[in-house]
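Undergrad: turn this into a structure:
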Amino acid sequence: MDWAKYRTPSYDELIGSDGRPRPAARHLVEYLSGLSGRELAERQLAADVAARVMGITFTVYSDGRNVDRTLPFDLIPRILHRREWQRTEAGLKQRMRALNLFIGDIYGEQRIVRDKVFPAALLKQSVNFREQCVGVRPPLDVWAHICGSDLVRDGDGTLYVLEDNLRIPSGVSYMLENRMVAKRVFPELFETSAILPVDDYPSQLYDTLAALSPRPGDTPTIALLTPGVFNSAYFEHAYLAQAMGIELVEGGDLFVADDDCTYMRTVYGPQRVDVVYRRVDDLFIDPEVFHPDSVLGVPGLIRSWRAGKVALANAPGAGVADDKVVFAYVPKMIRYYLDEEPILPNVPSYLCHNAKDRRYVLEHLDELVVKPANESGGYGMLIGPRASRKEREKFRALIVADPRNYMAQPTLSLSTAPIVTPDGPSARHIDLRPFILSREDTYVTTGGLTRVAMTEGSLVVNSSQGGGAKDTWVVDLEEEAG
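TA: Just a heads-up that it's a prediction; the model follows:
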């Protein structure tokens, strides 16, 4: 692989501005430099075949065909130094402690609203606030047991939090499978480099779920509730259930009895379920409480949860903090609940419900990224510098009509990493989604899912928008030196 022509429009994760590999990436870059273009192409082909054989797929709904596609995988990993990762990990743990305290407070005394740190109007207009959760205290006082926080690095090398995904975060199975593919393609590098492992996530997730059981003295029965095979993340649901050795169920497989306990239908008769890891949205989880015509959920499940007879992860209502407008208040939450300064900065944000911010956004639509409060997957947003005048005018009208639902952020020059192309390494923009598990302690994956915009110049990394993935290596240089 020839790096002589490699150019990047931003901060690059592997190659410094002087054209030399960054310290944590030196071993990898030297190794890749010893491979011919043909050898590299063969290894990329081997990685693509492995991904297809493993069934690493996702579903795209936007083209109207609902087709399962193999997630594009680029074999050049993203490299992070362990020292930087330790700070990032501490920042994510701090963030999750504050977010869980915020959710509990919102469904409890609402001190943060009473003290005017968080605006009452934002809460009143929140589409993810669930009245049915008021007064509930879930096990360990944890609401968001599983979180995927999206991190981006700007052109100056600063690592920012872009958003927190607290409802039903997905993608961790791709992180695990990417590592398996990378080990097949680069076995020699895993023997000679101090690459920290990620394969303990299923056991960590199982322990997190088991800790929620209302029957702590017994081995818990845990079920993963999936919407079914047509859901875009079904691959992940099946993968995690198998990896943890728990039941994969759909709504019709469970029922709530008169004793308020949740049971699973089996060939041996009803079996009580202690914990449900639900991958079904709040509004479809219980037709007795939310959408009455939902066939995805379980009638009475919220009643069972409120009675303390079953634990739900993530807890219903956790999405009140999974809101791109609420996101802007996380630094204030950290100061308010923890009396600490945030370790990781937020991407600067403009909130359109604020008159001054709204005026700025409307005057600078051609410079900003505008996002609706509760969309995901890269849908429904405006990338101002790349939008047409018609698209910007459409968003102007949307913001004026419903300012609470919109926020804006600067168009960051996202960091890049090289991907394999027929013409040699070529820079593509990336982000990073680590996964955080909250229980009595907090666990953070070593690295996470690096998503990559496979189209040159694109800033959209979501798989639903054509993005791909890379393995993420956190490298311990001290261990390598030893």
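
Undergrad: use CA for all of it now, contacts and neighbours both
TA: Noted.

Undergrad: count the residues that sit near residue 292.
TA: 13 (other C-alpha atoms under 10 Å).

Undergrad: how near is it to residue 259?
TA: Using C-alpha to C-alpha, to the nearest Å, one gets 22 Å for the distance from residue 292 to residue 259.

Undergrad: ok, now residue 443?
TA: For residue 443 relative to residue 259 (C-alpha to C-alpha), the value is 34 Å.

Undergrad: looking at those two, which is more packed in?
TA: Neighbours per residue, other C-alpha under 10 Å: of residue 443 and residue 259, the larger number sits with residue 443, 19 against 9.

Undergrad: wait, is the more buried one part of a strand?
TA: Yes: counting by DSSP: H, G, I helix; E, B strand; the rest coil, residue 443 is part of a strand.

Undergrad: isn't it right up against residue 434?
TA: No: if you go by C-alpha atoms under 8 Å, residue 443 and residue 434 don't touch, sitting 10.4 Å apart.

Undergrad: and stretch 306-320, how far out from the chain's middle?
TA: 19 Å (C-alpha atoms, centre = their mean, to the nearest Å).

Undergrad: touching that stretch from outside, list them.
TA: 103, 126-130, 133, 136, 138-139, 143-146, 166-168, 209, 212-214, 260-262, 273-278, 282, 304-305 (C-alpha atoms under 8 Å, 6 or more residues apart in numbering).

Undergrad: how about stretch 76-91?
TA: 13-14, 24-25, 342-344, 417-420, 444, 446-447, 450, 470-477.

Undergrad: same check on stretch 46-55?
TA: Contacts for stretch 46-55 (C-alpha under 8 Å, 6+ apart): 70-73, 75, 177, 181-182, 184-185, 235.

Undergrad: and the residues you listed, which are buried?
TA: 70-73, 75, 177, 181-182, 185, 235 (16 or more other C-alpha atoms under 10 Å).

Undergrad: distance to residue 94 added to those residues, as JSON lines?
TA: As requested, those are exported to JSON lines (distance: C-alpha to C-alpha, whole Å):
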{"residue": "70", "distance to residue 94": "35"}
{"residue": "71", "distance to residue 94": "32"}
{"residue": "72", "distance to residue 94": "33"}
{"residue": "73", "distance to residue 94": "31"}
{"residue": "75", "distance to residue 94": "32"}
{"residue": "177", "distance to residue 94": "28"}
{"residue": "181", "distance to residue 94": "32"}
{"residue": "182", "distance to residue 94": "31"}
{"residue": "185", "distance to residue 94": "36"}
{"residue": "235", "distance to residue 94": "31"}
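
Undergrad: second input sequence below; structure requested for side-by-side comparison:
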Amino acid sequence: MLLADGTVRQPYQRFHEWFCAQNTEELGAKAHEAEEFFRRTGITFNVYGDEEAAERLIPFDLVPRIIAKAEWDRLAEGIEQRVQALNAFLDDIYHDQEIIKAGKLPQSLITGNEAYLPEMEGFRPPGGVYTHIIGTDIVQVAENEFYVLEDNARTPSGVSYMIENRETMMQMFPELFAQNRVRPVETYPHHLRRSLAAVAPPACKDKPVVAVLTPGIHNSAYYEHAFLADQMGVELIEGSDVREIDGRIQMRTTEGYTPIDVLYRRVDDAYLDPKAFRPDSVLGIPGIMDVYRNGGITIANAPGTGIADDKAIYSYMPEIVEFYTGRKALLENVPTWRCADADSLAYVLEHLAELVVKEVHGSGGYGMLVGPASTKAECEAFAAKLRERPGNYIAQPTLALSTVPILTDQGLSPRHVDLRPFVLVSDTVHIIPGGLTRVALKEGSLVVNSSQGGGTKDTWVLRD
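TA: Sure, this is the predicted structure:
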């Protein structure tokens, strides 16, 4: 919000004037009001392995993160370039693997990768789209200096919190939206349904029927699954609600079975089809992969997209972007050491206390080490894991992440943040203007994940 000399940054000027005129005690009461709203609405997430508090509220901060139009336009251009390259990469590795033949990517990163699905080889999804919904995690380290932290191409979550955060702010502070020209995010469900309908399979002869597949109420993101189905006006289903009939996947309704054209699935690949993958899965739909390959249904996101989330693959994204777009990447990666490389592993082990180390298939802030925030014993224990399975990890420098203010009992205080913009891909690429800002509520912490004590805040992209 403030520059080094204490002056207010231009995007925050109107908000800052408003904030200075407020009573901080009344704002604190508003924060509790927001918490009660989330509690009544049921906006929670589950923490796996935490028996004492398995279901939690995600803390919400009232101070919005505000992004100027020019800054957002630059970000959006880089994001669009990246998602187009990701889609082209997925198409290539499941077909001719030209990027490997060109020597830009080692075959070893594909062969044996647990996220690579041989069942997708030679098959092109309807519309040629693999990554229908992408959440790209971005961090800022200086004015106009952004880095992509990771790509979420499997089943990115958090969009319901983005929408609910906006709705809460508009209800509590309507005057702020009268004073600031903020671009909308609440139209996301409309754009999502349009985008999904645009990639209907060959078997669809009428208005596409869309459904959301959830693992069920015990999933950590169940609230979001139900929210999005409701907002799109489509059915929320579980695997037990559908079956394969006449070469189509059909859901049970009060009028009999109805074919589904587009399935927005929130079930991981391994559990999606017990006939093709894990036979013990009770979450998926038997036979859906055969129906999919025969043009009877569109699955979003496509099975096998998880390989684009692999953090070892991520380290090659500058080469991947340039290979498929013919241009240098507009958004840079965070510098990354691949621990599978002996020299890189030696460097990482020597500098463990300075680095952030992550599992290549990890998510949610689990299974990682933040060196500067870890004890010597924790570093030594993690070093043993690295030596045992070096190919399972990458390492990155500890970035001096930018901060934005949060409201505390003492007033405004800086905290580190990242940003997850959401991108919809079909016959067009649509980037929601804003996204989910995740904030590390603990002073000095760099871990923003809600499962690790982080919170969220509304993200404003200004029109001018």
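
Undergrad: ok so, going back, could you dump the contacts of stretch 46-55 of the first structure into a markdown table with distance to residue 219 of the first structure and secondary structure added?
TA: Formatted as a markdown table, those follow (distance: C-alpha to C-alpha, whole Å; DSSP: H, G, I helix; E, B strand; the rest coil):
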| residue | distance to residue 219 of the first structure | secondary structure |
| --- | --- | --- |
| 70 | 36 | strand |
| 71 | 36 | coil |
| 72 | 39 | coil |
| 73 | 38 | strand |
| 75 | 40 | strand |
| 177 | 28 | helix |
| 181 | 33 | helix |
| 182 | 35 | helix |
| 184 | 35 | helix |
| 185 | 39 | helix |
| 235 | 27 | helix |
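
Undergrad: quick one: map residue 125 of the second structure onto the first structure.
TA: Taking TM-score structural alignment, residue 125 of the second structure has residue 138 as its aligned residue in the first structure.

Undergrad: residues touching its match, list them.
TA: 308, 311, 315.

Undergrad: first-to-last residue distance for stretch 426-441 of the first structure?
TA: Stretch 426-441 of the first structure end-to-end distance (C-alpha to C-alpha) = 41 Å.

Undergrad: corresponding residues in the second structure for it?
TA: Under TM-score structural alignment, the match for stretch 426-441 of the first structure is residues 413-428.

Undergrad: and if you look at stretch 359-367 of the first structure?
TA: Counting by TM-score structural alignment, stretch 359-367 of the first structure corresponds to residues 346-354.

Undergrad: got the contact list for that stretch?
TA: 337, 339, 355, 370-372, 374, 376, 379, 383, 395, 397-398.

Undergrad: just the buried ones out of those, please.
TA: 337, 339, 355, 370-371, 379, 383, 395, 397-398.

Undergrad: and of those residues, the nearest to residue 389 of the second structure?
TA: residue 339 (8.9 Å; C-alpha to C-alpha).

Undergrad: who's in contact with the closest one?
TA: 345, 348, 386, 390-395.

Undergrad: and if you look at residue 106 of the second structure?
TA: With contacts defined as C-alpha under 8 Å, 6+ apart, residue 106 of the second structure is in contact with residue 100.

Undergrad: quick one: the corresponding residue of the first structure for it and residue 112 of the first structure, what's the gap?
TA: In the first structure, residue 106 of the second structure lines up with residue 119, judged by TM-score structural alignment. Remark: distance between residue 119 of the first structure and residue 112 of the first structure (C-alpha to C-alpha) = 9 Å.

Undergrad: likewise residue 357 of the first structure?
TA: From residue 357 of the first structure to residue 112 of the first structure the distance is 22 Å (C-alpha to C-alpha).

Undergrad: with residue 81 of the first structure instead?
TA: Distance from residue 81 of the first structure to residue 112 of the first structure, by C-alpha to C-alpha: 37 Å.

Undergrad: ok, back up a step: same list, the contacts of stretch 346-354 of the second structure, but as JSON lines with secondary structure and distance to residue 230 of the second structure please.
TA: Shown next, in JSON lines, are the contacts of stretch 346-354 of the second structure (DSSP: H, G, I helix; E, B strand; the rest coil; distance: C-alpha to C-alpha, whole Å):
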{"residue": "337", "secondary structure": "strand", "distance to residue 230 of the second structure": "43"}
{"residue": "339", "secondary structure": "coil", "distance to residue 230 of the second structure": "44"}
{"residue": "355", "secondary structure": "strand", "distance to residue 230 of the second structure": "42"}
{"residue": "370", "secondary structure": "strand", "distance to residue 230 of the second structure": "39"}
{"residue": "371", "secondary structure": "helix", "distance to residue 230 of the second structure": "42"}
{"residue": "372", "secondary structure": "helix", "distance to residue 230 of the second structure": "43"}
{"residue": "374", "secondary structure": "coil", "distance to residue 230 of the second structure": "43"}
{"residue": "376", "secondary structure": "helix", "distance to residue 230 of the second structure": "49"}
{"residue": "379", "secondary structure": "helix", "distance to residue 230 of the second structure": "45"}
{"residue": "383", "secondary structure": "helix", "distance to residue 230 of the second structure": "46"}
{"residue": "395", "secondary structure": "strand", "distance to residue 230 of the second structure": "40"}
{"residue": "397", "secondary structure": "strand", "distance to residue 230 of the second structure": "41"}
{"residue": "398", "secondary structure": "coil", "distance to residue 230 of the second structure": "40"}
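
Undergrad: the residues you listed: which two are farthest apart?
TA: 337 and 376 (21.2 Å).

Undergrad: just the helices from the stretch 251-400 of the second structure, written as ranges.
TA: 269-272, 288-293, 311-314, 317-325, 342-350, 376-388 (DSSP state H, counting those that start in this stretch).

Undergrad: in TSV: these, plus distance to residue 75 of the second structure.
TA: Shown next, in TSV, are the helices of the stretch 251-400 of the second structure (distance: least, C-alpha to C-alpha, whole Å):
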stretch	distance to residue 75 of the second structure
helix 269-272	30
helix 288-293	34
helix 311-314	18
helix 317-325	15
helix 342-350	30
helix 376-388	34
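
Undergrad: closest one to residue 228 of the second structure among those helices?
TA: helix 269-272 (19.7 Å).

Undergrad: the closest one maps to which residues in the first structure?
TA: Residue span in the first structure matched to helix 269-272 of the second structure, by TM-score structural alignment: 282-285.

Undergrad: distance of the match of residue 106 of the second structure from residue 125 of the first structure?
TA: If you go by C-alpha to C-alpha, the gap between residue 119 of the first structure and residue 125 of the first structure works out to 10 Å.
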